[in-house]
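**Q** Sharing a model that was predicted from the sequence below.
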Amino acid sequence: MTTLAPPLPRTAFRPLLPVLLAATGVLYLWGLGASGWANAYYSAAAQAGAASWKALLFGATDAAGGITVDKTPASVWVMGLSARIFGVHSWSILVPQALMGVATVWLLYAAVKRVAGEAAALLAGIVLALTPVAVLMFRFNNPDALLVLLLTAGAYATVRAIEDANRRGRVWWLVLAGACVGFGFLTKMLQAFLVLPAFGLAWLVGARRERLLGLAVAAGAVIVSAGWWVLLVTLWPAADRPYIGGSQHNSVLELTFGYNGFGRLTGDEVGSVGGGGTGGVWGRLFGAEMAGGIAWLLPAAVVLLAGGLWATWRRGPVWTSLLLWGGWLVVTAVVFSLMDGIIHAYYTVALAPALAGVLGIGVVALWRKGFTGVAVLSGAVALTAMETYLLLESLVLLVLGLAAAALLLLVERSLAVAALAVVIALAGPAAYSLQTAAATHSGALPSAGPSVGPPVGNMNFGGMGGLLDAPTPGADLVALLRQGDHTWAAATVGSNNAAGYQLGSGKPVLAVGGFNGTDPSPTLAQFQEYVRRGQIHWFIGDGAMSSTATGGSDAGARIAEWVAENFEAQQVSGVAVYDLS
């Protein structure tokens, strides 16, 4: 197998892998509990899964199984199982995410090392570990941490599959690659499939045997690993399972292809709270909301992808791996830039492994190309210095970066100068990553960087992280919710509202209307029947979020109106509470 090793003894960087993984673990775990429940929406689902196997299977937001989260539930499975074993608290929910981050860095290192050597692998691992949006999401409990781990595992398996096919004519590694992408679908639905063009291209270019068979095997693995849960939900009697959150007709297929599918591209998402608008090709990634998480090294990655492909033109697994990581980066970046539906800044964590893989392989490939390659590296360092200045307005980092770029050209192939250039190029994202790790992040829309504080340079710290925070119930309300033995201790409009009361009391709370309050579950008639049967003790008003501007159901609003008209409100811990019993 052709490799691109740096001009150093082969084992020179090997002892640094444990150091990298340990440092990544410290960065992702230190002070993790300060973020509390982080995204209470998914923490409540984990709490429900810890109490009920059925709620865990479907990803229900409460143990009684009223409605599911608006994603496929693989990430809830991980958190729910952890909560079952270690108890329901912030550490049992957040530590698995941090460990996923360490595992992702290790898998990226392993994948790059097989084709480009240990220096490239170490650089790729460092870049991934210090990407601010990666630090954010591997310290948070959105599904993105598991998604990135699975896709990186799929990339590693694809690299191994190409190698194994060329040596032995076998395609079993492709089964694992397909299964990883399939379980990525069970984590965040169609977003997982954005890597498939890159994986398929790398296989077709890199494998010399069993090309069509390999594609068929991989496709079958994707379908089976992604489809079994969809089939199970479709065949399960609707009356005997939770309502599928995010759909208007209790359909997982509607959720897959509508709200979480093509609607994200077109903006036609029934029941959503608005689209994201477009930013032009790549433009959105450099905008104020997303730039702090991912943009620091994007210009350099584009340059190094093109330069690396030129430097290794059709040179075995190195060139193939650049196609794999570069294809992942380009396809995902273009889709994120042009999609017209809901998109949030933290989605860009899906770019981090691909960006890091391109940088690691590209730097070593161009370094070995001689002066011409080093000139390309110098340009990449200069671009990074300018991007860092645009983000932080740090004149010091700009001057140091441009000086490092010049030294690369003036001092012929000096490893000391190269190392200095890498350190300076990573200074901006590293500092921002440390700020991200030091801050607490909660709510539905976390952003990289400090949670509070005035803007620095052109960065908007904190973004919209607190827009959809769950409420923290007062002691009197908690005591009230713990009274009696009902199917649901309470009901309230919107999943984040329900999550706060449920996590505070430890009792199931029905999220009327699902995440946005726009799902038709329960209907007014169903809710009235629950009340007649004595299944709901309290209804909590105030702060309800329900909008029909994009065609969503008004059932939540109608239920809130019916309760207000037929029951007397009392103020408990500052909120309106109705006794339905």
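**A** Looks like it arrived, so ask away. All figures in this text were calculated on a predicted structure; none of them were measured in a lab.
**Q** C-alpha from now on. contacts and neighbour counts both.
**A** Fine.
**Q** Report the central residue of this structure.
**A** Closest to where the C-alpha atoms of the chain average out (Cα atoms, centre = their mean) is Asp144, at 1.9 Å.
**Q** how near is the residue lying closest to Leu190 once chain neighbours are set aside to Trp77?
**A** Spatial nearest neighbour of Leu190, excluding adjacent residues (Cα to Cα, 6 or more residues apart in numbering): Gly261 at 6.0 Å. Distance, Gly261 to Trp77, by Cα to Cα, to the nearest Å: 22 Å.
**Q** Over to Ala431?
**A** Counting by Cα to Cα, the gap from Ala431 to Trp77 is 33 Å.
**Q** more neighbours, these two?
**A** With neighbours defined as other Cα atoms under 10 Å, Ala431 and Trp77 compare such that Trp77 has more, 22 against 13.
**Q** quick one, what contacts the more buried one?
**A** Residues in contact with Trp77 (Cα atoms under 8 Å, 6 or more residues apart in numbering) are 46, 49, 56-57, 59.
**Q** here's the one I want to compare it with:
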Amino acid sequence: MIKRLQKFDIYLFFILILSAILNIYHIWKDDTVNAYYTATVTSMMQSWHNFFFASFDPAGYVTVDKPPLAFWLQTISAKIFGLHGWSVILPQALAGIGSVYLIYRLVKPTFGQVAARLAALIMACTPIAVAVSRTNNIDSLLVFILLLATGMMFKAVKQQKVLWAIASFAMIGVGFNTKMLQAYMIVPALVLFYIIAYRTTWKKKLLSLMISMIVLLGVSATWSIAVDLTSKDKRPYMGSSQTNSALELAFGYNGLQRLTGQQSMGGGSSEGKGQPPSQQGAQKNENNSSAVPQPPTDANQNNTDNSNQSSSQDRPSMQGPPSNSYDATPPEMPGGNGDGPPSGVGGKMGNGSGMFGTGTKGPLRLFQSELSDQISWLLPFALFGTVGIFLSTVFERRRLNTKQKETLFWVAWLVPAAVFFSVAGFFHHYYLIMLAPPIAVLAGAGWVAMTRLFQTETGIKKWLFPVAILGTTAFEIYILSTFTNTIGYGLSIAVGILGIGTVLALLFTKGKEKLKQLISLVAILGMLITPLYWASTPLLYGGNSVLPEAGPQLASSSRSMSSQVNEKLISYLEKNNTGEEFLFGTTDATTASPYIIKTGKAVMALGGFSGSDNILTLSEFKELVKEGKIKYFYISGMRGGSSDILTWIQKNGKKVATSKWQNTPSSTTNQQTSRSNNQQSDQNSQSNGGMGRMGGMGSGTLYELSVD
């Protein structure tokens, strides 16, 4: 017991407490979080069939557009604690804290306790890592799984046991079933590390790697193959795929198309011709974004918290849509995306800065203002630190030593991921969490290496640490300059004084090594002030559960909104339900999600997430109506053009009088409130790139269906 207490690292304890506060505090304020995913959990809780296939709706009509592992964990959490916003966030929040701990455990044996503490602290303070971990988006869980795989590979090398190496690749397969090909980003690093670090003959290495790759592919494809081998009439349609195939979804829509930025057509009309149902004739704003079909909501509901708008002089927030609402996909990017809205929603759109405000493609993309404040604060320091690690260690008999080998592993994680984000045409800001572990490790271990060089070497090696401090300080001031209209110049001045002051103190402090070490520590902690503040902003100001990001712009941007449903509509549909399987149908998951969460009943998202999946033909839909499985269908008034099913509904369906299912303001006060809310919603719509009206009367039509 005494030995265990002696080994207990009090600094790690406080770092984990910090991480827990950043990742968990106030998550109970988020109602339904990313409603597309929460609706999926709602459905998965209702049957093993829905649970296995990750069905978006309780009827098992269409799946979510991701593999199921993360949603399995969220469903288990919701089963234990009840379905709440915080209960579906909890697995990701715990994964974020776990990643901080794993970083410490991975770094300490080779680089020492101080490096491990700093790496863990940097990971805990990474803004985008915190922002993602506070939502039910699945990237933080993926990073945790990849760090587990890293630990297994390190153990394989240290213990010289090939089974651990094979297990490492198997864990990447688990990651594949969390977010498909994104998990493969670290495969090059694992292969390189195994080749350079595992002590055996080349023949045995190649054989082991071959077995590992087979295991990797086997574990990766297990669920997808099981889905594809299941008769299509006995499982949900694979959401956002073109061919109703999980494997096609993995390597197409969730694979290579992320790199190219070209999204799949998904579906077309119900007969496979024409434009996607939810997009035809859609209204466009100046950024070429399509208007969004919205769920009907009560006219007198004040469902927004949008009193503050983001400053046009600062980098616009990627908050874009409300936290539980989704954009339909514009015609130029059909297919939709369960991760969030398309071009034209939030961020810097229409100005050459990337599809989602992610900057201009090129080698310096991670240093551009669109991305740098989310992940890159200490990237320059990590790069200097990498050089410092190699300069502070010597080759052992012309071979790489352990520190150099592990450094190469983290570099091999960082570089391919950085290359992807530098050239990719389609990703969201929160994907950048993939860069957090290598930056944290290289910066933490690099600090230790560079401080030793400064204390013991002369010339270029000695100057590496001061240059790293000044370079990183200058870069942080550059990032902060984008936000001066929001936060002023105070933080920039403080960062500059700390950076320059610590360098001068180091240079003019002679013969006092302990004092130099303290000053060096102040330098790295000073560089962590801004990312820590950024990481705190989702907690302080409220974040966005659809497109997570961090930064002071959250304080002045339109706040996330809770999902709103039309209670009168629900009452009408439930009262008039005569045993139909679906409460009602609509074009897409945007509209369906909050109603699934609220009622726990099946709502048909005819075209899947974005409304563009080609799931049913007209004859199949008519057969469902004839069999009494669906009786009501809601079509947004913002839809134009035609598709076979929607045209048939409009031609043959009986319009339900709005007075039966839609509240009408009964007083002047209510009318004034409604107009005020609608005007505010229209302003938000314009600032969010043409999102369409949120709340208000709703402009759609409810149809009662029948087949003679």
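**A** Sure thing, it's come through. Treat the numbers as computed from the prediction; the structure is a model and nothing was measured.
**Q** of all the contacts of Trp77 of the first structure, which two lie farthest apart?
**A** Farthest pair in the contacts of Trp77 of the first structure (Cα to Cα) is Ala46 and Leu57. Separation: 10.9 Å.
**Q** Those two: who's more crowded?
**A** Neighbour comparison, Ala46 of the first structure and Leu57: the larger count goes to Ala46, with 34 against 18 (by other Cα under 10 Å).
**Q** so who does whatever residue of the second structure lines up with that one touch?
**A** Matched to the second structure by TM-score structural alignment, Ala46 of the first structure sits across from Val41. Residues in contact with Val41 of the second structure, defined by Cα under 8 Å, 6+ apart, are 54, 56, 71-72, 74-75, 78.
**Q** go with 10 Å
**A** 35, 50-51, 54-58, 64, 71-79, 83, 88, 597 (Cα atoms under 10 Å, 6 or more residues apart in numbering).
**Q** From those residues, which land in strands?
**A** With strands taken from DSSP state E, there is no overlap with the contacts of Val41 of the second structure.
**Q** Return a selection command, for use in ChimeraX, containing the buried ones of these.
**A** Remark: buried members of the contacts of Val41 of the second structure, expressed as a ChimeraX selection using 16 or more other Cα atoms under 10 Å:
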select :35,50,51,54,55,56,57,58,64,71,72,73,74,75,76,77,78,83,88,597
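**Q** What residues in the second structure pair up with the longest helix anywhere in the first structure?
**A** Counting by DSSP state H, the longest helix found in the first structure is helix 90-129. On the second structure, the counterpart of helix 90-129 of the first structure by TM-score structural alignment is residues 85-124.
**Q** can you map out the helices along the stretch 101-250 of the second structure?
**A** 113-124, 127-133, 139-159, 162-179, 187-197, 202-229, 246-248 (DSSP state H, counting those that start in this stretch).
**Q** would you list these in CSV and tack on distance to Ser610 of the second structure?
**A** Shown next, in CSV, are these (distance: least, Cα to Cα, whole Å):
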stretch, distance to Ser610 of the second structure
helix 113-124, 34
helix 127-133, 22
helix 139-159, 21
helix 162-179, 19
helix 187-197, 32
helix 202-229, 22
helix 246-248, 18
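**Q** sorry, back to before: what residues are shared contacts of Ala46 and Leu57 of the first structure?
**A** Joint contacts of Ala46 of the first structure and Leu57 (Cα under 10 Å, 6+ apart) are 73, 76-77, 80.
**Q** Inside helices: which ones of these?
**A** 76-77, 80.
**Q** From the contacts of Trp77 of the first structure, pick the one nearest Phe461 of the first structure.
**A** For the contacts of Trp77 of the first structure, the nearest to Phe461 of the first structure is Ala46 (28.9 Å; Cα to Cα).
**Q** Of all the residues in stretch 651-662 of the second structure, which ones are buried?
**A** Buried residues in stretch 651-662 of the second structure (16+ other Cα under 10 Å): 653, 655, 661-662.
**Q** Pick the one among the residues you listed closest to Ala436 of the second structure.
**A** Set against Ala436 of the second structure, the nearest of those by Cα to Cα is Gln662 (47.5 Å).
**Q** right, and that closest one touches Leu573 too?
**A** No - between Gln662 of the second structure and Leu573 there is no contact, the gap being 11.6 Å when judged by Cα atoms under 10 Å.
**Q** which neighbours do those two share?
**A** By Cα under 10 Å, 6+ apart, the residues touching both Gln662 of the second structure and Leu573 are Glu567.
**Q** check contacts around Leu99 of the first structure.
**A** Contacts of Leu99 of the first structure by Cα under 10 Å, 6+ apart are 24-25, 28-29, 105, 138-139, 145, 149.
**Q** As CSV, these with distance to Gly465 of the first structure would be great.
**A** Below are these laid out as CSV (distance: Cα to Cα, whole Å):
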residue, distance to Gly465 of the first structure
Thr24, 24
Gly25, 24
Tyr28, 19
Leu29, 20
Val105, 26
Phe138, 16
Arg139, 14
Ala145, 17
Leu149, 23
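**Q** among the residues you listed, which two are most distant?
**A** Across those, the longest distance by Cα to Cα is 16.7 Å; it joins Leu29 and Leu149.
**Q** which of the two has more neighbours?
**A** Leu149 (26 against 22).
**Q** Leaving out the residues flanking it, which one is nearest to the equivalent of the more buried one over in the second structure?
**A** In the second structure, the residue paired with Leu149 of the first structure is Phe144, using TM-score structural alignment. Leaving aside its sequence neighbours, Phe144 of the second structure sits nearest to Ser99 (Cα to Cα, 6+ apart; 5.1 Å).
**Q** how close does that neighbour sit to Leu528 of the second structure?
**A** Counting by Cα to Cα, the gap from Ser99 of the second structure to Leu528 of the second structure is 18 Å.
**Q** higher neighbour count, those two?
**A** Per other Cα under 10 Å, whichever of Ser99 of the second structure and Leu528 has more neighbours is Ser99, with 27 against 20.
**Q** Strands along the stretch 551-700 of the second structure, start to end?
**A** In the stretch 551-700 of the second structure, the segments counted as strands under DSSP state E, counting those that start in this stretch are 584-586, 603-605, 632-635, 654-655.
**Q** Could you identify which of those is most buried?
**A** Ranked by mean neighbour count, those are led by strand 603-605 with a mean of 28 (mean count of other Cα atoms under 10 Å).
**Q** Read off where it ends up in the first structure.
**A** Mapped onto the first structure using TM-score structural alignment, strand 603-605 of the second structure spans residues 509-511.
**Q** What's the local residue count around Ala12 of the first structure?
**A** 11.
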